[in-house]
Each structure stands twice: as C-alpha cells, then as structure tokens.
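In: below are the sequence and a predicted model; questions follow.
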Amino acid sequence: MRLVTDLFDPEPVRWGLRGDPWVWRAMCEQLTGTYLPPSVGEVERLLIATFERVAEVDLAGEAAPWVFREQFAHGGMSSGSVHLEMWRSELLPTLVDRARGKLDG
C-alpha cells in the first residue's frame, strides 16, 4: 500500500511565499500513516481538507491571494505568509498529479 506522505517527496523547487514550505511539511506530518485513497478525486479532497485545516483557511472561499499564519513565521520578509494562489495553481495540483501517477502505475 502506498502512503499519502509519499506524494510530498521531493519538495517543490519553487514556493510562493516563505510560509508555503512550512505548510507543505505540516500537511505531510498530519497525513503520516494515511494510505493513498483509491481515486484521484478522493486524494484531491483529502489534500484540500488537510491544507484548509493546517492553514486555517477556506481555499475556495478566501478571495485574498495570501494569508498570514503566525505558526509558519520562521524569519524573513514574507515569513508566515501562505500564498493561496500558488497552492491553488501549482502546489496542490503537483500533489494530485503525483497521486495520479501512483494510482495509474
């Protein structure tokens, strides 16, 4: 059985803001021991729900391009900032594509 955490390795080369890698790692930690659901749709729903829980934001309902979360502030100019647009357009789709590859292969 494959684990959802397998999708998180390797980390992306590019992030939106400095809080993004911390959200990525927190999501991975939250999903430790979770088996990969059998369909891409289920994986996507799980990833979005985990992101929303970790980042404390409604991804579909939040109009702002980014949010600040103190727990992800570890230094630097955009520290603690989570780039929602990057999560919508690249980071979550990357994880879903990786899942698709594992489920198809």
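Out: Right, received. Where do you want to start? Numbering: from 1, shown residues only.

In: from now on I want contacts and neighbour counts done on CA atoms only, so please keep to that.
Out: Will do.

In: three-state assignment of residue 101?
Out: helix (DSSP: H, G, I helix; E, B strand; the rest coil).

In: structure two is appended below for comparative analysis:
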Amino acid sequence: MERIFAQTGGAAGPRWGLRGDPLLWDALKDHFTTHPDPSDISDFKARLHQLINDIIGMNLQTAPAHIPVPAFYRENGGMSSGMVARDTWLLELVPLLEERFKDLHNPLT
C-alpha cells in the first residue's frame, strides 16, 4: 500500500488544491499502511471513500468546495490552512489512488 501513496519516483505525484490536501493524503496513507490491505478494488474504493468522509467529517460528494477540517489547521498556515479542496479530491486524487491500486493489483491489465 505504501507505493500507492508514493509522491516521488516513477509515479506521478499528486497536485494539491489547498493546504489541507497533503495532510488528508498523509492521514489516508497512515491508515492504509497500518491496516490490512483491501481485498480488491471495490473494497479499496469503499474504504477510501468512507475514510475520507470520516476524516473530513462530511460526505465528500456533497461537501462545500473548500472543506474546513479543524484537525488540519496550523497556526500561521495562511488562509487555506486546514482546508481541503473537494474538486481536487473528486476529480484528481481519488481517481489517482484508485488507478494506482488497480495497477498494483492487476499489473497485466
């Protein structure tokens, strides 16, 4: 699971929308690298979406464009401190993680 969250090397690194995005990424990485691996892509997607919703405290699909996550606020972090970009996650980061999972678990497809 560690390779799914790689930010360097052969994998294309993620593009962040707001300052809370890398903190959400790290929280997901911490969870997935310390818990049993998902059994398949359906399990990964379900766990990924539920974990994101749990961390941000709301449904990503219906969340505002800039999601405030109090746990991610940093003193002197600027105006977007603690904010997660909904569209960045829906359109880029979640599909990136799902694609990486598929690639690692089905290398011939």
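Out: Looks like it arrived, so ask away. The shown structure was predicted, so the numbers you read here are calculated from the model rather than taken from an experiment.

In: structure 2: helices as residue ranges?
Out: Per DSSP state H, structure 2 has helices spanning 21-34, 41-56, 86-88, 94-105. These are given in chain order.

In: what's the closest of those to residue 79 of structure 2?
Out: If you check each of those against residue 79 of structure 2 by CA to CA, helix 21-34 wins as the nearest, at 13.8 Å.

In: the closest one vs structure 1, average offset?
Out: Average distance between helix 21-34 of structure 2 and its aligned residues in structure 1, after superposition and using mean CA distance after the TM-score superposition for structure 1, equals 1.4 Å.

In: run the angle between that helix and helix 41-56 for me.
Out: 130 degrees (axes from the mean of the first three to the mean of the last three CA atoms, to 10 degrees).

In: mind giving me the packing neighbours of helix 21-34 of structure 2?
Out: Counting contacts by 3 or more CA pairs under 8 Å, 6 or more residues apart in numbering; DSSP states H and E, the secondary-structure elements packed against helix 21-34 of structure 2 are helix 41-56, strand 83-85.

In: now the helices of structure 2 as TSV including distance to residue 15 of structure 2?
Out: What follows is the helices of structure 2, written out as TSV (distance: least, CA to CA, whole Å):
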stretch	distance to residue 15 of structure 2
helix 21-34	9
helix 41-56	17
helix 86-88	8
helix 94-105	10
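
In: show me the contacts for the aligned partner of residue 48 of structure 2 in structure 1.
Out: Aligned counterpart of residue 48 of structure 2 in structure 1: residue 47 (TM-score structural alignment). In this structure, residue 47 of structure 1 makes contact with residue 92, judged by CA atoms under 8 Å, 6 or more residues apart in numbering.
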